[in-house]
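*Asks:* just coords:
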């Protein structure tokens, strides 16, 4: 119940704060798309002074508060995957939609990242995880669906979608995503176990044997003399 109340309060706070003050990212130097080799040329300077391992693991800030250093990183590289994950973890740890020192809310940083780099599948996946952690299942599903359309062969996305649909008790969809995730090599059995517990798991049919893989006739060996 406490988690539910926190999630609802956090969602409401995020919505009001985002609507009030979440301007779009404007590219400047150094900065830009975290997935672009060209833009990343300026990444070292930003990380050297604001995103150390201690900041990433929420151990200690470099120039001030953790929120301020992570915020600075995201103001230069809005879709910096590890910084987004750290900001989300900081918000969850402090039970705050806008951690101290952060210029915007956690959700705003994700919205800025996705608006600037809508092709970035990882940013959407991290946002989906954050939304799930705050009880915003419907919005999380939107982000995971969008990520799936961008990268249909990404096993982790298929797995997470399967978990979402299990939670919604939409087992046909959950099973379809599960089959795809495991066919793509996803290693964790959690989704399969959930479907088994619900009596909805079906083992995939064996892969058809193509003509190329069919065993050939044995080659006769001449008798030894």
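*Replies:* Cool, got the structure. Only a predicted model underlies this, so the values are computations on that prediction, with no experimental measurement involved.
*Asks:* From now on I want contacts and neighbour counts done on CA atoms only, so please keep to that.
*Replies:* OK.
*Asks:* Mind listing what's buried along the host helix or strand of residue 19?
*Replies:* Applying DSSP states H and E as the criterion places residue 19 in helix 2-20. Neighbour counts over helix 2-20 (16 or more other Cα atoms under 10 Å) mark 6, 7, 9, 10, 11, 14, 17, 18 as buried.
*Asks:* Distance check, the fourth one against residue 52.
*Replies:* Right, residue 10. Residue 10 sits 28 Å away from residue 52, going by Cα to Cα, to the nearest Å.
*Asks:* I'd say residue 51 and residue 71 touch.
*Replies:* No: applying Cα atoms under 8 Å, one finds residue 51 not in contact with residue 71, separated by 9.7 Å.
*Asks:* which residues of this structure fall in helices?
*Replies:* Secondary structure of the chain, counting by DSSP state H: helices at 2-20, 43-50, 53-56, 66-76, 81-94, 106-116, 121-133, 137-150, 155-167, 171-183, 190-197.
*Asks:* what packs against the longest one?
*Replies:* Going back to what we said before, that points to helix 2-20. helix 106-116 (3 or more Cα pairs under 8 Å, 6 or more residues apart in numbering; DSSP states H and E).
*Asks:* Helix 66-76 and the helix it packs on, what's the angle between them?
*Replies:* 10 degrees (axes from the mean of the first three to the mean of the last three Cα atoms, to 10 degrees).
*Asks:* helices or strands up against helix 106-116?
*Replies:* Where contact means 3+ Cα pairs under 8 Å, 6+ apart, helix 106-116 is packed against helix 2-20, helix 81-94, helix 121-133.
*Asks:* what distance separates it from the middle of the whole chain?
*Replies:* How far helix 106-116 lies from its chain's middle: 13 Å, per Cα atoms, centre = their mean, to the nearest Å.
*Asks:* Compute the inter-axis angle for that helix and helix 2-20.
*Replies:* If you take the same axes, to 10 degrees, helix 106-116 sits at 50 degrees to helix 2-20.
*Asks:* what about versus this one:
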């Protein structure tokens, strides 16, 4: 699936400093609209919500959900019709759970109704709820950018990537996605600058390099004392 080429799962780290845990009294309302213009809606629950950026401070809360709902089979989308209901439960408890957000994006881009796609909400609704709940989360912004880009909403995707970069200026995954988007828009000056930053930092994905090479825009991107990512 092409989406996987634009996301390095090892980069979904986010900010994990030890901060006070959120209580279940901090609401995470459903906000915004679907791409079709209907209000975002979803079920409520008595567990959570908890901020994924605070997961290191409250690991036991995360373990409960990941052990029983966001299992490896659910994350890998191989649990049949149980996939979406369990991702939905995870995101209702942890609205900005990065890997669960990425999983629901994958489900909808695959269009696999066998996964129970008719249940739960849509990716844009989960993502809007996540950003409303945790507006300082750079990874949630990046994930929304990836989804918007895949849905052809390029200008909105650019804004999401740029906000993610503002929140986390050293996040190479964000810079990589910005570079890809600039390259696809034909802005090779910006794309080359982002490529220089990410590959001089040792970023592993080759898609941006390959796109620049195919456009004859790769030469001179890397500094002389930097190893090639080949």
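*Replies:* Received, thanks. The structure displayed is predicted, hence computed values, not measured ones.
*Asks:* Report the TM-score for the pair.
*Replies:* Superposed pair, TM-score by TM-score structural alignment, normalised by the length of the first structure: 0.73. Supporting alignment: 189 aligned residues with a Cα RMSD of 2.7 Å.
*Asks:* returning to what we had before: the helices and strands packed on helix 106-116 of the first structure: which one's closest to residue 191 of the first structure?
*Replies:* Residue 191 of the first structure lies closest, by Cα to Cα, to one member of those: helix 121-133, at 15.7 Å.
*Asks:* how close does the closest one sit to the second structure?
*Replies:* With mean Cα distance after the TM-score superposition for the first structure, helix 121-133 of the first structure departs from the second structure by a mean of 2.0 Å once superposed.
*Asks:* I'd say residue 34 of the first structure and residue 75 touch.
*Replies:* No: using Cα under 8 Å, residue 34 of the first structure makes no contact with residue 75, being 11.6 Å away.
*Asks:* Who are the contact partners of the residue positioned nearest the centre of the second structure?
*Replies:* The centroid of the second structure falls nearest to residue 143 when counting by Cα atoms, centre = their mean (2.4 Å). By Cα atoms under 8 Å, 6 or more residues apart in numbering, the residues touching residue 143 of the second structure are 98, 101, 102.
*Asks:* The second one: neighbour count?
*Replies:* The reference is to residue 101 of the second structure. 26 (other Cα atoms under 10 Å).
*Asks:* and the aligned residue in the first structure for it, how far is that from residue 174 of the first structure?
*Replies:* Mapped onto the first structure by TM-score structural alignment, residue 101 of the second structure lines up with residue 84. Residue 84 of the first structure is 28 Å from residue 174 of the first structure, where distance means Cα to Cα.
*Asks:* In this structure residue 25 of the first structure contacts residue 112, no?
*Replies:* Yes: taking Cα under 8 Å as the definition, residue 25 of the first structure is a contact partner of residue 112 at 5.8 Å.
*Asks:* shared neighbours of those two, anything?
*Replies:* Common contact partners of residue 25 of the first structure and residue 112 (Cα under 8 Å, 6+ apart): residue 78.
*Asks:* any idea what sits nearest residue 68 of the first structure, other than its immediate chain neighbours?
*Replies:* Of all residues not flanking residue 68 of the first structure in the chain, residue 101 sits nearest, at 4.2 Å (Cα to Cα, 6 or more residues apart in numbering).
*Asks:* residues touching the one you found, list them.
*Replies:* By Cα under 8 Å, 6+ apart, residue 101 of the first structure lies in contact with 65, 66, 67, 68, 69, 71.
*Asks:* Of those, select the buried ones using a PyMOL command.
*Replies:* Buried members of the contacts of residue 101 of the first structure, defined by 16+ other Cα under 10 Å, are picked up in PyMOL with:
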select buried, resi 65+66+67+68+69+71
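*Asks:* okay, the contacts of residue 101 of the first structure in a markdown table with distance to residue 42 of the first structure next?
*Replies:* Output for these, formatted as a markdown table (distance: Cα to Cα, whole Å):
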| residue | distance to residue 42 of the first structure |
| --- | --- |
| 65 | 23 |
| 66 | 21 |
| 67 | 21 |
| 68 | 19 |
| 69 | 16 |
| 71 | 17 |
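*Asks:* what's the counterpart of residue 194 of the first structure in the second structure?
*Replies:* Aligned partner of residue 194 of the first structure by TM-score structural alignment: residue 211.
*Asks:* Check residue 177 of the first structure too.
*Replies:* Per TM-score structural alignment, residue 177 of the first structure is aligned with residue 194.
*Asks:* Report how many residues lie close to the residue nearest to that match when sequence neighbours are not counted.
*Replies:* Leaving out its chain neighbours, the residue that sits closest to residue 194 of the second structure by Cα to Cα, 6+ apart is residue 179, at 5.1 Å. Neighbours of residue 179 of the second structure under the rule other Cα under 10 Å: 29.
*Asks:* how far away is residue 124 of the first structure from residue 157 of the first structure?
*Replies:* 10 Å.
*Asks:* Mutual contacts of the two, please.
*Replies:* 144, 147.
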